[in-house]
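J.: sequence plus predicted model, see below.
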Amino acid sequence: MIEMLVEMPRVAGLKPGDSYQGKNDARAARLYEKSLKMTAAGSGDEHAEIKTCNILTKALFAAGANGRVFLDALCERARRSYCLNAYASCLRDCECMLALPASFYDDSAENVKYFVQRRKECLQLERECSRKLEGNASFRKHRGRTSYSSSSSLSLGKRIAAMPVVDGKPHDCLASCSDSVELRLDEARGRHLVAARDIRPGAVLIVDQPFSFSTDGPALSRNCLYCHATLKLEDSVKIPCRNCQTVSFCTETCRKKAWEAYHQYECSVFDHFFENSSNDRRQQTASYLLLAYRTTVLQALSLRDNVETKCVLNPDFLRYHASDKGFDDIDKEYTKSKSRRIYNPLDYRTVFQLETHCTDVEPNVNLIRTIQAIFLAKCLLSVLSKLDVEDCMKEIFVPLAVAMLHHLQAINCNAYEIVENVHEEVTRVWEPRNIGGAIYTTVSLVNHSCYPNVVRHSYPSGIVVVRALRFIGKGCEILDCYGPQFLSESRMARRELLWKKYRFLCECDACTQDWKFPLPETMYYKCTACFEPTDISVININISQKVTNQQCTKCQKMIELKKLEKQLRKSIQKRLNAVAKIYQGNYKDAIPLLFEHVYFVNKHLVEPNIEGIKTEQCIVQCYNSLGLISV
């Protein structure tokens, strides 16, 4: 289809031009002058100082990095941060200044002298901030998760939780997994993960890195383009791209890494991805387009070390997207020859193996994606043509377009959200907010349930952590939720959504048994010997105190009802105590209480039950506070 469409005159003649918000030195100068006037007229009020810093940030983003206004705005913002005792912010500006190459200003002796003078000012500020922070014991205690040296202020002051590691030993083959899970394959469920042993609630099963990720349009101004950290914390600053005004970074280090990995290939065409993305659906499409583009860039240009080297397409890329063999043949070869190979989420072969459902979707959908893929390939060629690339453009165009199409198809049914959690002061609840999308090839091995037994949380740099939400018995399948849960959607609505997007009819417990929500208050016990449900309800025990024992109708085991009721009341009190701690913001102390209660509920009560749902929602809230957060 791609080869047919590219021969059409309108497609063949399409040459996408630059589409980005470039620098505007005149506007930057006006903003800088405005900040100086505000400083002269200011009264030293903290609110006025913050407002001045915001104007300096706007000037910084509008200014070209090789001009004096950029140097002035950067130094002035660093000084303002220092005056506000925001030493971490000051250090980030100093880092940005000290990373500027002298070659930007070597066109005249006067400019070189000016650059050296500003550099000296930032070196002095850096020393002063380092001294302040090293002498502040309370700062070290509060921020002590990260080390600091005067030459590396990358993570100083950032509110980042310690990165979790998988429980138990790392898996022999699944690089991102604990050895508590194993990979299985069958015709009905495809590739899927099951528990290799009994798994306790809260166990970390997967810590997965994204092969590639993108940022949603609304998050471009409030989150770092590279690590997705929020830019709204009091010790954060916005570091601009040196070429455009659209994207932001939390540190100079993030800016440099993003530029080297992918942003140099997208900067000049960046606005093409987000044109006409006014509603949620179009915003997701824009994010998916950027994700497909970056996935192609990361694989096709992975041998291109820097701008000076000639562009050489990765041989693996050509093997997959320019080979005479079909995709299925290559996939079978890999599966057969590499059956015991480490399943690495950063290995492109794991991306290539993701399901696309391209033969199942409507022809018009495939046509739209093909047109999008061709446009993305032309955008990439347009960028490469400016980098003095000597490869034959016509020869590499079709493989690039084929790769773009393959990634668009796979992303539609395999992409996951990158989420930050925002704390609502009134409700004291952490509400999730999407900030981007990513390809996680290990998490993609997990099948869906409308009543999942694991939960995902995003961490910096797009890393996702998967934890057990409740007890998972040995041999039971690890189940994630792809979107619709029985708590919020009817069975028909869930199945319709899942069929349209993922092409399967959900047969999880919630669907096959048609669980309804809200759940009834009546809960039933199950036998701890045969694990079968009983007709003994918690409400009946409360009413009839004379009944103390009853036999299980399945295995005849005697159930001590009075003792069980006492244990349940005691366990429920643990949940209530945990809720009080959550309300006070003491999440870490709440988690063990919730685990104890959810373990009791899993063991003694028939699913689904309202007590288990309440407890799991509290557990999710606790972990929301420990991952990627914003204000």
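T.: Nice, I can see it. Numbering: from 1, shown residues only.
J.: only C-alpha atoms from now on, for both contacts and neighbour counts.
T.: OK.
J.: let's check: the centremost residue of the chain is which one?
T.: Geometric centre of the chain, nearest residue: I418, 2.7 Å, by C-alpha atoms, centre = their mean.
J.: adding another structure so you can compare the two:
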Amino acid sequence: MANQYGDKLYMAICSEKTLQTNSNGFFMNFAQLVSENAGEIWIKNIFGHNTVIDCGSSLSLALWSRSQVLLSLNEYSLALADIQLALKESLPNIYKAEAFWKMGICYKALNEENRANVSFGLAEKLFASKLKIEDLGRDKMAKFVQNKKEDRRILPSIQGKPHPLFPCASKKLTVKQKEGMGRYVIANEDIKTGETLVVEPPYAACLLPDMFGTHCHHCFDRLVSPIGCPDCSNVAFCKMECRQAALSSYHTYECKFLDLLIGSGMSILSHTALRMITQNSLKRCLEIYKDRKKEKVYSLCTNSSLRSPEDFLQRTLMAAFLLRCLQKIIPTDEEYRIGELLLFHLQMLQFNAHEIYETRYLPDRRFKGSKATYIGVAVYPTVALFNHDCYPAVTRHFVGKKIVIKAARPLQPQDVVAENYGPIFTRKCLQERQRSLSSRYWFNCQCNACIFNWPTLDAGLEPYSIRIKCSNKKCSYYFTLPVSSQILKCPKCQETISLTEQIQLLKWCDEQYDVGHKTMNENQPEKAMDILCTAIDAFHRISCAPHKGTHLAQESLHLCVADSGNVHETLVNK
């Protein structure tokens, strides 16, 4: 019977809400993308009239079907993983002979001849059809080639020998401590632009919930042929090794209440605080509680003495909430110790966590218009020791979950090696930077860019006075250009010096910056990095910041460096 009040559009909206009530979730976007690719005709005429009841074989059949698609794409490694998992999930007997046949093809493509022969042999024993056996025989003699996709990610090694106390960092760095600055990092040797100073895996890392449908929950790689958790439908993994690693530690616990965590609206930092517990056994957590000095992450600042009672209460309640989620697993007589660790995590991560990002770009524009998109959060005990500067000495990018720190300009012994916590002087004015840093990190920045109020790129840096260093290497005086004569007396060292060579070198630097930008836009990032690093080093020998051309060159250098880390080609400019 027709409903006179029926509204098909409203009906569709109500139906969608039974699947997803959170407007920020990814499911309906995913469903819409699948619908657009499948097409209206297929959905109405084929999918809508083919309801399948498979007596519990849905997963194995789905894996089997996907393996056939992957085989057609020459993705033999992924196809093999799907076939093996389908067999493990009780693939119906009618498919088993063909499954071993296809496994043989995959092993051949992966140059594992012995395993290929074993798989082909099992298939021959199971096949009753002579035609199938003849086809199999042809495949045994055929050549198959694994599809090789370009992976531009390169995990570099640190420059020189590792630091004795911080093995993820170069020996060229030293950690100091000073009242008012806390712990900070300085150079103890000359460092050139582009040198790799730190390569560090995270102590703990969490993927953003919005990325659960696009990235591996464990290693943060992009999903191509995802594998789900056997007990929940919240997360996905890129391969069995990642699933096993997660199930053998944190996901065993989090799986049971992940919906509750996300539904609570808690931050990714709160989730990371929990992950620092769930990734360890109870025994290991209690060992950490007993002697925290052995773990560098527990020496990071919390600013607990500066917290308001209201803030401390909120973090205590969050620690209690997270502890309550764990209570069915962790013995109650140990709870208070775990709760204390959680409270420490919640305070420490506020000031020491790093957002992990990937660079997204359009197919026809590898650099121009590329954007950094945050995919997760992690804590890196070594990198957390770096102080902030609005004109940072280093640039950072990510390869998977690992953080890579490279020098963005040359450094001399005793120079502070600072990174940037977000607001950089070239893009944010003094007021915005100070407001952000004092609110987010609870300190007033006293770097040169703030003390001298350097203008942004868009607000006056172009005509900013350029300075040239005195040619006497022992002198630290800088002349402001233009000068009345290139041969003149230095007011500090009192020597008569010539600035001709420095002025010519400054012009050469600007020319090299242009060459570097052009080379980068011609999709030659490695060559561009060499050009830009050499010119940035040369500039700092004869001049000093701020200098618009140099800062633009450093931005290009950052893009080139990030291109060797997490990148993703997207069809959507967002």
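T.: Done, it's in. For clarity, every value in this text was computed on a predicted model and none was experimentally measured.
J.: about what we covered before: doesn't the residue nearest to the centre of structure 1 lie inside a strand?
T.: Yes - for I418 of structure 1, which was evaluated using DSSP: H, G, I helix; E, B strand; the rest coil, the result is membership in a strand.
J.: list the contacts of it.
T.: When contacts are counted by C-alpha atoms under 8 Å, 6 or more residues apart in numbering, I418 of structure 1 is found next to N434, I435, G436, G437, A438, S458, G462.
J.: nearest to E489 of structure 1, out of these: which one, please.
T.: Set against E489 of structure 1, the nearest of these by C-alpha to C-alpha is N434 (20.0 Å).
J.: what's the match for E266 of structure 1 in structure 2?
T.: Superposed on structure 2 with TM-score structural alignment, E266 of structure 1 falls opposite E254.
J.: what's near enough to touch the counterpart of R369 of structure 1 in structure 2?
T.: Under the alignment defined by TM-score structural alignment, R369 of structure 1 corresponds to R315 in structure 2. For R315 of structure 2, the set of contacting residues under the criterion of C-alpha under 8 Å, 6+ apart consists of L343, L346, Q347.
J.: please verify my assumption that the last one contacts S304.
T.: Yes - proximity of Q347 of structure 2 to S304 meets the contact threshold set by C-alpha atoms under 8 Å, at 7.1 Å.
J.: out of the two, which sits in the busier spot?
T.: In this comparison of Q347 of structure 2 against S304, neighbours counted by other C-alpha atoms under 10 Å, the higher total goes to Q347 at 23 against 12.
J.: not counting sequence-adjacent ones, nearest residue to that one?
T.: Closest residue to Q347 of structure 2 apart from its sequence neighbours, by C-alpha to C-alpha, 6 or more residues apart in numbering: T302 at 5.0 Å.
J.: go on, M558 of structure 1?
T.: Closest residue to M558 of structure 1 in three dimensions, ignoring its sequence neighbours and counting by C-alpha to C-alpha, 6+ apart: Q551, at 4.4 Å.
J.: relative to F600 of structure 1, how far out is that neighbour?
T.: When distances are taken as C-alpha to C-alpha, to the nearest Å, Q551 of structure 1 and F600 of structure 1 turn out to be 20 Å apart.
J.: ok but G436 of structure 1 is inside a strand, no?
T.: Yes - for G436 of structure 1, which was evaluated using three-state DSSP, the result is membership in a strand.
J.: on the three-state scheme, Q32 of structure 2 is what?
T.: With three-state DSSP as the basis, Q32 of structure 2 sits in helix.
J.: burial measure for it, as a count.
T.: Neighbouring residues of Q32 of structure 2 were enumerated by other C-alpha under 10 Å; the total is 11.
J.: residues contacting the counterpart of the residue nearest to M558 of structure 1 in structure 2?
T.: Residue pairing (TM-score structural alignment): Q551 of structure 1 is matched to K489 of structure 2. Counting by C-alpha under 8 Å, 6+ apart, K489 of structure 2 touches E495, T496, I497.
J.: if I look at the first one, how far off is I503 of structure 2?
T.: To I503 of structure 2, E495 of structure 2 is 18 Å away according to C-alpha to C-alpha.
J.: repeat that for the last one.
T.: For I497 of structure 2, the distance to I503 of structure 2 under the criterion C-alpha to C-alpha works out to 13 Å.
J.: likewise for I133 of structure 2?
T.: Relative to I503 of structure 2, I133 of structure 2 is positioned 79 Å away (C-alpha to C-alpha).
J.: what's the answer for E310 of structure 2, then?
T.: Here the criterion is C-alpha to C-alpha. By it, E310 of structure 2 lies 58 Å from I503 of structure 2.
J.: the two: which has the busier surroundings?
T.: I503 (19 against 9).
J.: and that one, what does it touch?
T.: The neighbourhood of I503 of structure 2, defined by C-alpha under 8 Å, 6+ apart, consists of I468.
J.: list the buried residues of the one helix or strand it maps to.
T.: I503 of structure 2 is located in helix 500-521, with elements delineated by DSSP states H and E. Along helix 500-521 of structure 2, these residues count as buried under the neighbour rule (16 or more other C-alpha atoms under 10 Å): 502-503, 505-506, 509-510, 512-514, 516-517, 519-521.
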